[in-house]
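# What follows is a predicted structure for the sequence shown.
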Amino acid sequence: MNIQQIHNNLFSPRPKSIFLCTTSEEILSYINNKEIINNGFTIRGGGHNHESYCVQDGKSVIDISGLKTYTKNKEGKSITVGAGLTNLEIIYLQSKNNPDTIFSTGECVGVGTAGYTLGGGWHLLCRQNGLSADSVKSIKIIRYSKSSGKFIEDIITKGSKQKTEIIINGENVRKGKLFEIILGSGGGNFGIVTEITYKTYNLPNMYDVEMTCEYASDKKKELIDDITKWLEHQKTDKTFTSIVRLVKFGDKIKIRILARVPEFKIKESQRIFLEMEFMKNFGKYSMSKFSPYGIGELSEYKEYVSNSDDEITRTASTQLRLNFDALKKMYEKIKENAKTKGIDSYLGSPFYYELSHQQDSNITDNSSNYSCRTPRKHKVTSAFVKKTADLNSVITQVADYFFTNNSNRNTYSICTFHAVGGKAGSGKTSYAFNENDFLLQIQSWLPENFNDKNTENNMVDWVNKFREQLMKTNLLEGAFINFLNDKIPVQDYYKNYEELKMYKLEIDPYHMIDSSPLSKK
């Protein structure tokens, strides 16, 4: 268990110091000193930054994973959560306090809610409800104030006309505009988000419809036609969200289509599946009622935090507080481990440490598993399918590369089409691809504790060359900031790149916050 570790073991950063905090006051008292302001810092929540921007060599780290507050607001129509909570922890708290509503949570439940939301936040209801960033009503953020010469905490509300001391093009920036700049631009750009208020939605009557099959090399054309048929259907019908995923390990390739559909669309989805010749003959079909607070999720939560219910208590203000004594003992081990590596660590009081930094001993290294909850070596990249692109051509190009080029037999390689469009990106944010219908994600993972430098390099090259080849076809554009890849030009993530750089320079004039591609000089 390493205090400096992130969820990508390709990196072994050695930060100068790490501050584990539980309140905004602790953060402000720590960062408002000359040393931090002069040397700069990074911000870590869930630690799922694919390129280790959240923890860097020689930098101080502000670890916000101890900010674990939860409040159900009036009539349950919104919730206010601490930025240190993970998606799964909020699901758990919702199930206990507000089970008749849902919030826009991600499919990777171990991810920290702040970074997930600030980058946009894709999920399987995004076409119906919008991305996670679209559901945000307000944020609390610790940002630098040029007028006072120190960091302050500010509440930024969607649509607010209140003016700030920040001046752009000779005018004081409205808080509503600052909200639009921050949301969708990625985590760690303009300050330390400490709290987020989300709009909640009534629990929908939805079903998860799924089709899986194994790839047969002599049926490549039929499979491409089937995937094209499904994505064409998704392109025209925005009432539901789906993913199409190709998975490869060694000689095995599997195809999975998962759709979260309203009840009145089930028969139509079944009809499309039955029209797919390859999937119909070789695939397995299943359907289940969508239940975000089901027994499976709660059991997974207990396993995830490695605590039983009697070790989890809530204060009268509905704050989540993990067992202090157990965490205190864990911290001592972490601190000792850090000390042997020459890393200073600071303890906030009281102290709650994010248990997701532990290895999950129950996840094995077999060929069918990878997990965003378990630190493993991996590489990720992305691009959006152009609105005008011919889908059959896109899928053919993807399939040709995916089926014929393998990074290594030991890697677990994945290619996923995420449906976007609909209400995804409907809010005014820096997420720029609201007109696109599909987001393509390419990733490759190594088994846990796998150490071979040649295999690692091959894995990274495979992912980067995959995107490089696809971009040459002129069928794709841009990239998704939540699927960060350092080989992608920073401007590809945004359509308002020059505006973001201008705001970054004004809000962070001394280059103190160094947690994102926008921080590159």
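Arrived safely. Numbering: from 1, shown residues only.
# use CA for all of it now, contacts and neighbours both
OK.
# Now that Y201 has come up, it's in contact with E75, right?
No: when contacts are counted by Cα atoms under 8 Å, Y201 is not listed as touching E75 (11.7 Å).
# And these two? Which one has more around it.
Legend: neighbour count by other Cα atoms under 10 Å for Y201 and E75, higher for Y201 (16 against 8).
# mind listing what the more buried one touches?
Contacts for Y201 were tallied using Cα atoms under 8 Å, 6 or more residues apart in numbering; they are 77, 101-103, 129.
# Please identify which pair of those lies farthest apart.
Farthest pair in the contacts of Y201 (Cα to Cα) is K77 and N129. Separation: 13.9 Å.
# Who has more neighbours out of those two?
Each of K77 and N129 has its neighbours counted (other Cα under 10 Å); N129 has more, 21 against 16.
# now that one: how far from T239?
Relative to T239, N129 is positioned 10 Å away (Cα to Cα, to the nearest Å).
# What of V193?
As it turns out, when the distance is counted by Cα to Cα, V193 lies 32 Å from T239.
# For the stretch 401-521 of the chain, which segments count as strands?
With DSSP state E, counting those that start in this stretch as the definition, the stretch 401-521 of the chain shows strands at residue ranges 412-419, 438-445, 476-477.
# Present those as JSON lines; the columns should include mean neighbour count and distance to F403.
Shown next, in JSON lines, are those (neighbours: other Cα atoms under 10 Å; distance: least, Cα to Cα, whole Å):
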{"stretch": "strand 412-419", "mean neighbour count": "24", "distance to F403": "11"}
{"stretch": "strand 438-445", "mean neighbour count": "24", "distance to F403": "13"}
{"stretch": "strand 476-477", "mean neighbour count": "20", "distance to F403": "19"}
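# Got another one to weigh against that:
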Amino acid sequence: MNATIEKLREAYCSEGVEVPEILSNCSENHEKYDQHRQIFNRLFQFMPIAIVLCETTQQVSVVVKFTSKYALPLRVRSGGHDHEGECSGTDTILLDLSKMSKVEIDRERKIARIQPGIRFQSLTTELAKCDVMIPHGTCATVCIAGYTMGGGWGPWTRKHGMCCESVIGATLVLGDGSIRELSMNSEDAGDRELLWAIKGGGGFSYGIVTEFVIETFDLPDEMIKFQIEWNKYHYVPENKLFALRDATPTLNVLQAWEKVIASTKPDANRLVGTNLKIAAKHAGEGEHFNPHTVSHNCVMYGYWEGDENSLQKFIDIHFRHTGTYTGPSIEKAGRKYKDLPYGDHLMNDWDRYSFHNMNLLKQGLEGTPFPPDLDKPAPHKITSRLVNAEGLGKDGHYKLLESLTSPLVLPGNKDLGLFTYITLGAITGNYYQHVITKEQKDRSAFPYKDKLFTIQYQTWWNETNKEKEEGENNHVYTRVNQALDWMEVCRDYDIPNTSGAFISFKDSSVPTKTYFDKSYNQLVEIKRTYVKDPYNHFRSRKTII
């Protein structure tokens, strides 16, 4: 047995704490180790010394004290969706919280106690059974911990804010292994400061959260998840390429979407959250760019509070003038639909392109609205920025579309399962504009409450099992570097009325302070004063200090 693992087992025994399951590369159950070492971004392939599958706060505490005593690097993972792979590492002790997946719902007090390892597909279904919900994310396989500590953007943001705004308590293991029960009503200033920090100040920096206490809201009678699409793809066999069916100017779609999310009129408020995805496209070197006529594939996703008739009326009013579109495709949930599990019907990733659908198009078939491969792990790269409260403006619109029209995006990428695009996620809405006060806005560390929306540049590849089996013998690798070059160009693109970056869309090349903006200095002070981590063991590339 590995000497480090033997010492860890001894540490548990000496403290009278039950020894959790511990996996290593030389353990008998190597296949289980190999499964648990994988993270969502398959670009990273780490080999931890040990993977500790904790089930209690006390077991977490022992690991923290152990790694500190023996000066061993520590990483923490709940769902494993850190885009830069900072939830794991080679030659580290990986604290895996996936077995800590309980949720307790108190309908009278309107709170839920949620452990960090429960995935949204399960969590939202359990909440909906009790006719309540929290501001969850868009990806079914994401867990609550990193999502919430990064802010927690999702399909309820326009109505209920980022998820971090609903956190009122937490259980936190500090750098010396001590356990703190945090509450926003605590008389202890350190408790209040630590709670403020984990509400949007990023994960891991301030300790390890083993339970969140989150306020719930009443689930509406009827919720509709919908999507509408402009400039759909079709496959041209003679060219062996995908092309756009229509030529609706992307500018029309972008401007209409931005106008809707900036509104707090009654019909716009029923759009409780929304995302607009725009695909990048190839442009020849020196090719003239016209922002008024350029067209890209665009897909709008949304959560609608109401019935199909009211949704259709909303779409007709706000988007009919944009040009030809298809949809809406819909899924339903809510109090009226007890037989439809919320997590199965309203929880799919909004952000991805589907290689499954592209293959259907090549066969002359229509793609499905919510295909099965959207939540699958795959190699990828992400970067981001945010749009200021006044909106992109004319020049901002032009430059954003110009960044999406590039010689670095090669024809035929989609045929190989290489996808380059942006997603725009609405932040502004009734909640941040009218529901909470300035004082309430200051109760969380998330710094970008006044931004209009996020811009997330994305590149994904090798999403299918066949591609994974091909490994390096895959033609996609003749193109990936240029797609990643496109990402780097876009990261630094001069787009007026944009600034900052969103930590949940992590890019290690973005300075840490950029992610936390006006909250950064206070977060540094909280880390130094209250976390009891003098050697900064709670660190990865984008943690505080």
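Looks like it came in fine. Everything numeric here is computed off the predicted structure, so don't read it as measured data.
# the more surrounded of V193 and T239 of the first structure?
Here V193 of the first structure and T239 are set side by side on neighbour count (other Cα under 10 Å), and the busier one is V193, at 28 against 16.
# What's that one aligned with over in the second structure?
Residue mapping for V193 of the first structure onto the second structure gives V209, with TM-score structural alignment as the criterion.
# ok, its match - contacts?
116, 145, 170-173.
# Next, name the residue at the spatial heart of the first structure.
For the first structure, the residue nearest the mean C-alpha position is Y116 (3.6 Å; Cα atoms, centre = their mean).
# pretty sure that residue is in contact with N482, am I right?
Yes: taking contacts as Cα under 8 Å, Y116 of the first structure lies within contact range of N482: 6.8 Å.
# Relative to N2 of the first structure, which of the contacts of Y201 of the first structure is nearest.
Within the set of the contacts of Y201 of the first structure, F103 lies nearest N2 of the first structure; the separation is 31.6 Å, counting by Cα to Cα.
# just checking, the closest one touches T197?
No: with contact defined as Cα under 8 Å, F103 of the first structure does not count as touching T197 (10.3 Å).
# contacting residues around I224 of the second structure?
Listed by Cα under 8 Å, 6+ apart, the contact set of I224 of the second structure reads 303-308, 330-333, 346.
# Help me confirm that it is found in a strand?
Yes: applying DSSP: H, G, I helix; E, B strand; the rest coil, one finds I224 of the second structure inside a strand.
# if we compare the strands of the stretch 401-521 of the first structure, which one ends up closest to K34 of the first structure?
Distances from K34 of the first structure to each of the strands of the stretch 401-521 of the first structure were compared using Cα to Cα; the minimum, 40.6 Å, belongs to strand 438-445.
# Tell me the residues of the second structure aligned with the closest one.
When strand 438-445 of the first structure is compared against the second structure (TM-score structural alignment), it corresponds to residues 453-460.
# how close does the matching stretch sit to the first structure?
After superposition onto the first structure, the average distance of stretch 453-460 of the second structure to its aligned residues comes to 0.9 Å, using mean Cα distance after the TM-score superposition for the first structure.
# returning to that earlier point: can you lay out the strands of the stretch 401-521 of the first structure as a markdown table showing distance to G296 of the first structure?
As requested, the strands of the stretch 401-521 of the first structure are arranged in a markdown table below (distance: least, Cα to Cα, whole Å):
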| stretch | distance to G296 of the first structure |
| --- | --- |
| strand 412-419 | 24 |
| strand 438-445 | 25 |
| strand 476-477 | 37 |
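# Which parts of the stretch 1-150 of the second structure are helices?
With DSSP state H, counting those that start in this stretch applied, the stretch 1-150 of the second structure shows helices at 3-15, 30-37, 57-69, 120-129, 144-149, listed in chain order.
# Show me what the third one is packed against.
Helix 57-69 of the second structure is packed against helix 3-15, strand 93-96, strand 167-173, with contacts defined by 3 or more Cα pairs under 8 Å, 6 or more residues apart in numbering; DSSP states H and E.
# right, so those: which one is the most enclosed?
Neighbour counts averaged per stretch over these are highest for strand 93-96, at a mean of 26; criterion: mean count of other Cα atoms under 10 Å.
# So what's the gap between it and the chain middle?
Relative to the mean C-alpha coordinate of its chain, strand 93-96 of the second structure is positioned 21 Å out (Cα atoms, centre = their mean, to the nearest Å).
# Would you check the span in the first structure matched by that strand?
Following TM-score structural alignment, the partner segment of strand 93-96 of the second structure in the first structure covers residues 60-63.
# all strands of the stretch 51-200 of the first structure, in order?
With DSSP E, counting those that start in this stretch applied, the stretch 51-200 of the first structure shows strands at 60-63, 70-72, 78-82, 101-102, 136-145, 150-157, 163-168, 171-174, 192-199, listed in chain order.
# other SSEs contacting the longest one?
Pointing back at strand 136-145 of the first structure there. The elements that strand 136-145 of the first structure packs onto, with contact taken as 3+ Cα pairs under 8 Å, 6+ apart, are strand 150-157, strand 192-199, helix 497-507.
# If I take that strand and helix 24-31, what angle do their directions form?
Counting by axes from the mean of the first three to the mean of the last three Cα atoms, to 10 degrees, strand 136-145 of the first structure lies at 30 degrees to helix 24-31.
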